[in-house]
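A.B. asks: A predicted structure for the sequence below; I have some questions about it.
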Amino acid sequence: MVNVISSANLALEKTLLSHPAKYPYTRTRVKCISVPGGRSDLPFSTIFTDIIPRRIIVGCVDQEAYDGNIAKSPFNFKPFGVTEVTIDAGGTVYPAQPFTSIFSANKYAKNFLMFYENLGAVGENRHLSIGYKKYKSGYTLHAFNPCATDSNSDFELIKAGTTQINMRFAEKTPASGIQVIIYAEYDGMYQIDHFRNIHSDQEV
């Protein structure tokens, strides 16, 4: 238990009468999209229609693994021959200059670099324990950072808009299909007023 001296407690209560205490946090959402077998693309599909995320991570798993086949891992994020992944957030496309990857020929350096950059692991002495070869073998995740700053600690202004995803594959998707899993992060804010009521921007 923490005891607050009376003068500090009175000052805090006085401040709460006019301004609620604010606590920023990161909230997350997950969206899944099924891609049937025999497809060579996933045309621009809407994934969110309200708030633009500050970070998006996309991965693909086998549909049977997603459905619960115990012989397959739902955490085995394979490339599935993807050649292009782009995000349209509020009318702005990421990456700004789309590029083509060829995983079968080990030509996916830009995907790998963008993964590290958009997770804030470049220039900050952070290591994600996913090397270049490992990235292709079960850790193929595509990261996007549709916000004004690359900092993980800065708080972003909430922006309304529609977010879409577009994917192209070098080969047809497996007959059983694949599941595209989209993980999104948002800046959130908790507020506590004088009566100790807790409010969140998720209530809006």
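C.D. replies: Ah, there it is. Numbering: from 1, shown residues only.

A.B. asks: all contacts plus neighbour counts: C-alpha atoms, from now on.
C.D. replies: Will do.

A.B. asks: just to check, Val30 is in contact with Ala184?
C.D. replies: Yes: assessed by C-alpha atoms under 8 Å, Val30 is found in contact with Ala184 at 6.2 Å.

A.B. asks: neighbour count winner among the two?
C.D. replies: Higher neighbour count among Val30 and Ala184: Ala184, with 22 against 13, using other C-alpha atoms under 10 Å.

A.B. asks: ok, the spatially closest residue to the more buried one that is not a sequence neighbour to Pro24 distance?
C.D. replies: Closest residue in space to Ala184, ignoring its immediate chain neighbours: Ile56 at 4.5 Å, by C-alpha to C-alpha, 6 or more residues apart in numbering. In this view, Ile56 and Pro24 are 19 Å apart by C-alpha to C-alpha, to the nearest Å.

A.B. asks: likewise Asn76?
C.D. replies: Taking C-alpha to C-alpha, one finds Asn76 at 33 Å from Pro24.

A.B. asks: which of the two has more residues huddled nearby?
C.D. replies: It is Asn76, of Asn76 and Pro24, that has more neighbours when counted by other C-alpha under 10 Å, with 17 against 12.

A.B. asks: with adjacent residues omitted, what lies nearest to that one?
C.D. replies: Sequence neighbours aside, Gly138 is the residue nearest to Asn76 in space, at 4.5 Å (criterion: C-alpha to C-alpha, 6+ apart).

A.B. asks: which residues sit in contact with that neighbour?
C.D. replies: 75-79 (C-alpha atoms under 8 Å, 6 or more residues apart in numbering).

A.B. asks: ok, the residues you listed vs Glu156, which is closest?
C.D. replies: When these are compared for distance to Glu156 (C-alpha to C-alpha), Phe77 wins out at 29.2 Å.

A.B. asks: here comes the other one, which I'd like you to weigh against the first:
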Amino acid sequence: MYSNEQKRSTLSISGYSPDSVIDNKDDSAFKTRSAWVKDGKKMQVAANISIDLTNQPRVLLNNCNMKLTAYPNSDEFLIDNYEDSGVKYKFEIEEVCCIVNEMDLADGLANEMETALMEHKLFQYPLISPQVRSFFIESSRLDSPATTLYTSKMPRRIFMGLVSGEAYNGHYNKSPFNFQPFDLRDVHIDYCGVTLPGRPMNLDFGNGKCVEPYLMLQEALGHTRNNTSCNSISFDQFKSKGFTIFGFELSPVPQDTNLFDLVRPTNLSIRLNFNKPTPSGGIYCIVYAEFDQIIGLDYQRNPIIDTVV
């Protein structure tokens, strides 16, 4: 969702370099990342903490206790290595620090906030909470029957991609972010008695018949309704170079974090059909969904999370 300018500037210090083709050892971005750590060189990086509470614009109250625990994936999942030398590379973290921005409020404003907190007993933070689900599709299948993923409330929008079974479980020679079409013909989202899209897509990625899902992805990201931002994913990349991600808007306000839609309990399911049997080893369907969420802090700074808003 970041622009190409951000990818080549601020995101570069997080260890990111924008690929033109995923899983290609000749791609310039892969060569750039390899040069950063070649021959065991150390690399210092900095990136935002991508969790719900830090992905919203409001500042936290003072004296809030937060504990962050990170669990890294396996080395096979984290490292791309296309040289087939048999060398088992390792990813090692030597030092971690957290940089926090602190605001020094005027005494009058700080006192007013404490008075309001004691009076109302609760400060609320509306935010967008993402949830990720995945399911496995066996090899030699031409379809995946309706798979129910969410059974509580309807998400704002969802994004879906397909990766090989080996890449999903970790493999030195395969990137877990290589989202391929796998000769997908149709994808349907069923929720609240509605099917999206309303008609079969009849996709044929090999012949370039996939404009509709590309446009739906850009619409879900909000890039088709303005001329000021773009995620720099070209149609050619979407079609065959590892960027085949499907986007669906389910809410009237999918991108506005200041507005909440009415809660609509529903069962959300996904149906997939393929032109050719799925490959050996099977594939995984990964679904990223965004939900309305509220986190509250009481006068003692205890967090209160309401999972149904």
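C.D. replies: Sure thing, it's come through. Small disclaimer: the values here were computed from a predicted structure and weren't measured.

A.B. asks: run a quick neighbour tally on the residue mapped onto Ser129 of structure 1 from structure 2.
C.D. replies: The equivalent of Ser129 of structure 1 in structure 2 is Ser232 (alignment by TM-score structural alignment). Neighbour count of Ser232 of structure 2, defined by other C-alpha under 10 Å: 14.

A.B. asks: what about Ser232 of structure 2, distance to Leu250 of structure 2?
C.D. replies: 24 Å.

A.B. asks: what stretch of structure 1 does the helix or strand that contains Ala35 of structure 2 fall on?
C.D. replies: Assessed by DSSP states H and E, Ala35 of structure 2 sits inside helix 28-37. Counting by TM-score structural alignment, helix 28-37 of structure 2 pairs with no residue of structure 1.

A.B. asks: what's that helix packed up against?
C.D. replies: For helix 28-37 of structure 2, not one helix or strand is in contact under the criterion 3 or more C-alpha pairs under 8 Å, 6 or more residues apart in numbering; DSSP states H and E.

A.B. asks: next helix or strand past that helix?
C.D. replies: That would be, after helix 28-37 of structure 2 and using DSSP H and E, helix 75-78.

A.B. asks: ok, the aligned residue in structure 2 for Phe169 of structure 1 to Leu122 of structure 2 distance?
C.D. replies: Under the alignment (TM-score structural alignment), Phe169 of structure 1 pairs with Phe274 in structure 2. Applying C-alpha to C-alpha, the value for Phe274 of structure 2 to Leu122 of structure 2 is 50 Å.

A.B. asks: next one: Gln255 of structure 2
C.D. replies: 26 Å.

A.B. asks: so for those two, which residue has more residues nearby?
C.D. replies: Leu122 (19 against 16).

A.B. asks: aligned partner of that one in structure 1?
C.D. replies: Counting by TM-score structural alignment, Leu122 of structure 2 corresponds to Pro20 in structure 1.

A.B. asks: which non-adjacent residue is nearest that match?
C.D. replies: Per C-alpha to C-alpha, 6+ apart, closest to Pro20 of structure 1 is Asp193, 4.5 Å.

A.B. asks: for that neighbour, give me its contacts.
C.D. replies: Contacts of Asp193 of structure 1 by C-alpha under 8 Å, 6+ apart are 16-17, 19-21.

A.B. asks: residue farthest from the centroid of structure 2?
C.D. replies: Gly108 (40.6 Å; C-alpha atoms, centre = their mean).

A.B. asks: just to revisit the earlier point, surely the match of Phe169 of structure 1 meets Val187?
C.D. replies: No: taking C-alpha under 8 Å as the definition, Phe274 of structure 2 is not a contact partner of Val187, at 9.1 Å.

A.B. asks: check the gap between the aligned partner of Ile198 of structure 1 in structure 2 and Ile294 of structure 2 for me.
C.D. replies: Alignment note: Ile198 of structure 1 maps to Pro303 in structure 2; criterion TM-score structural alignment. Between Pro303 of structure 2 and Ile294 of structure 2 the computed distance is 10 Å (C-alpha to C-alpha).

A.B. asks: and if you look at Lys121 of structure 2?
C.D. replies: Counting by C-alpha to C-alpha, the gap from Lys121 of structure 2 to Ile294 of structure 2 is 15 Å.
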